[in-house]
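Peer 1: only geometry, no sequence info:
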């Protein structure tokens, strides 16, 4: 079973709308896996999902919206929350998993879709939901570090995660330099250092939590 197949949950009892969405999402992910995001077309998705073209257009409005919805939904389930017992271990595992995601057909497809899709009310909401879910999950990771005494109680969890993922996305999307294990190791060390409280009286005290 492929990563994208694992990203789609098994069918559970529900209404027809939920079953249609699941079938269409699975069809989109299958095409992305087999041929890449550029080859995703509504006629092919319709055929694979057993859903009329008109139903897909009525619900998603465009090919781009459909692709983005399917990939956002799948990516929420393919970046697990690590629990290694240490902040360094958790950040390293999370950063490595993010790099693996960006190297996968799902990751390539997701960020190509984000680059080319035209914003609509549905797309804006899907993007907000995706990041809200991601931040909520990663906040737990920072919370574990606070509970272990590795970080101060007032650590800004969202900023902590952004410090980790922003350089990875920058290299992947803008410079084309592939982040490797050595890069993740250095990055994690810098993130942990930035999150530590500054000495009392230091003019930069609290700089990572403002």
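Peer 2: Yep, that arrived. Computed from a predicted structure; not experimentally measured.
Peer 1: okay, CA-based contacts and neighbour counts for the rest of this
Peer 2: Noted.
Peer 1: Have a look at this protein and report its longest helix.
Peer 2: helix 121-147 (DSSP state H).
Peer 1: Tell me the buried residues in that one?
Peer 2: 123, 126-127, 130, 134-135, 138-139, 141-146 (16 or more other CA atoms under 10 Å).
Peer 1: Pull out the buried residues from the helix or strand where residue 193 lies.
Peer 2: For residue 193, the element it lies in under DSSP states H and E is helix 181-195. For helix 181-195, burial by neighbour count (16+ other CA under 10 Å) applies to 184-185, 187-188, 191-192, 194-195.
Peer 1: any idea how far that helix is from the chain center?
Peer 2: 20 Å (CA atoms, centre = their mean, to the nearest Å).
Peer 1: Please apply the same query to stretch 71-80.
Peer 2: With CA atoms, centre = their mean as the basis, stretch 71-80 stands 6 Å off its chain's centre.
Peer 1: List the contacts of it.
Peer 2: 3-4, 7-8, 29, 94, 97-98, 101, 106-107, 109-110, 126-127, 130, 133-134 (CA atoms under 8 Å, 6 or more residues apart in numbering).
Peer 1: Tell me which of these fall in strands.
Peer 2: Using DSSP state E, the subset of the contacts of stretch 71-80 located in strands is empty.
Peer 1: Buried among those? Make that a ChimeraX selection.
Peer 2: Selection of the buried residues among the contacts of stretch 71-80 in ChimeraX, burial being defined by 16+ other CA under 10 Å:
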select :4,7,8,29,94,97,98,101,106,107,109,110,126,127,130,134
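Peer 1: Tell me which entries of the contacts of stretch 71-80 lie within helices.
Peer 2: Judged by DSSP H, the contacts of stretch 71-80 include 3-4, 7, 29, 94, 97-98, 101, 106-107, 109-110, 126-127, 130, 133-134 as members of helices.
Peer 1: try it against this one:
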């Protein structure tokens, strides 16, 4: 009975398991911001999060799996998919959210984490691919919805090339924050590239 009582909170959304996960994730982001990826251990993550390192190993297995989970989880929690009724409105709102997120307190650390993971061999490349796949899923949601409305749509990679990549590069090289006009211009340039309907 006692074992069941101890396990129950881990299954409840917002219970102890969710709090531990959030604390561990925030510890990773803080350590990446302070030291860079590869300059801290699971033990240091656990100490900062206030949990036992055995809890971290039991849940994630190793530091690479943990940091990959942090990057993907951060991304899925940010930049909600807008539904304004038009592709232009959706892209403007989405780009504004992305700009806000990546220039926020954790954004640069997460971008640096993804770049570092992508240079870490096959498992790192998988982490990078998972990150990009989640971004593509977000964009496909908007683009598919716009296509169903009969709007002309770009490819998902066009959104990456013309909206996300310029913002990511500026953040990584310290050229931010972005003005609303800059973000709007990125969206407008992409939409101007769309071929006219036959």
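Peer 2: Cool, got the structure. Please read these numbers as outputs of a predicted model, since none were measured by experiment.
Peer 1: and the helix holding residue 193 of the first structure, what other elements does it pack with?
Peer 2: Secondary structure elements in contact with helix 181-195 of the first structure, counted by 3 or more CA pairs under 8 Å, 6 or more residues apart in numbering; DSSP states H and E, are helix 87-103, helix 157-170.
Peer 1: how much does the shortest one stray from the second structure?
Peer 2: On the superposed models, the aligned residues of the second structure are on average 2.4 Å from helix 157-170 of the first structure, with distances taken as mean CA distance after the TM-score superposition for the first structure.
Peer 1: Okay, buried residues for that helix please.
Peer 2: Counting neighbours by 16+ other CA under 10 Å, helix 157-170 of the first structure gives 157, 159-161, 163-165, 168-169 as buried.
Peer 1: Likewise for the longest one?
Peer 2: Along helix 87-103 of the first structure, these residues count as buried under the neighbour rule (16+ other CA under 10 Å): 87-88, 90-99, 101-102.
Peer 1: name the helices or strands packed onto that helix?
Peer 2: helix 121-147, helix 157-170, helix 181-195.
Peer 1: how far out from the middle of the chain is that helix?
Peer 2: 11 Å.
Peer 1: could I get the buried residues of helix 121-147 of the first structure as JSON lines with distance to residue 83 of the first structure?
Peer 2: Putting those into JSON lines (distance: CA to CA, whole Å) gives the following:
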{"residue": "123", "distance to residue 83 of the first structure": "32"}
{"residue": "126", "distance to residue 83 of the first structure": "27"}
{"residue": "127", "distance to residue 83 of the first structure": "26"}
{"residue": "130", "distance to residue 83 of the first structure": "21"}
{"residue": "134", "distance to residue 83 of the first structure": "16"}
{"residue": "135", "distance to residue 83 of the first structure": "16"}
{"residue": "138", "distance to residue 83 of the first structure": "11"}
{"residue": "139", "distance to residue 83 of the first structure": "12"}
{"residue": "141", "distance to residue 83 of the first structure": "7"}
{"residue": "142", "distance to residue 83 of the first structure": "10"}
{"residue": "143", "distance to residue 83 of the first structure": "11"}
{"residue": "144", "distance to residue 83 of the first structure": "8"}
{"residue": "145", "distance to residue 83 of the first structure": "10"}
{"residue": "146", "distance to residue 83 of the first structure": "13"}
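Peer 1: What is the nearest of the residues you listed to residue 45 of the first structure?
Peer 2: Closest approach to residue 45 of the first structure among the buried residues of helix 121-147 of the first structure (CA to CA): residue 123, at 19.3 Å.
Peer 1: so the closest one makes contact with residue 66?
Peer 2: No. Applying CA atoms under 8 Å as the test, residue 123 of the first structure and residue 66 come out as separate, 9.4 Å apart.
Peer 1: follow-up on the earlier one: just give me the closest of the buried residues of helix 121-147 of the first structure to residue 17 of the first structure.
Peer 2: residue 126 (17.2 Å).
Peer 1: From what I see, the closest one and residue 67 are in contact.
Peer 2: No. Contact criterion CA under 8 Å: residue 126 of the first structure and residue 67 do not qualify, at 11.5 Å.
Peer 1: Show me what residue 37 of the first structure aligns to in the second structure.
Peer 2: When the second structure is aligned by TM-score structural alignment, residue 37 of the first structure is paired with residue 33.
Peer 1: tell me the contacts of its match?
Peer 2: Residue 33 of the second structure touches 106, 108-109, counting by CA under 8 Å, 6+ apart.
Peer 1: export those residues to a markdown table and tack on distance to residue 151 of the second structure?
Peer 2: Compiled in a markdown table, the contacts of residue 33 of the second structure are given as follows (distance: CA to CA, whole Å):
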| residue | distance to residue 151 of the second structure |
| --- | --- |
| 106 | 35 |
| 108 | 34 |
| 109 | 36 |
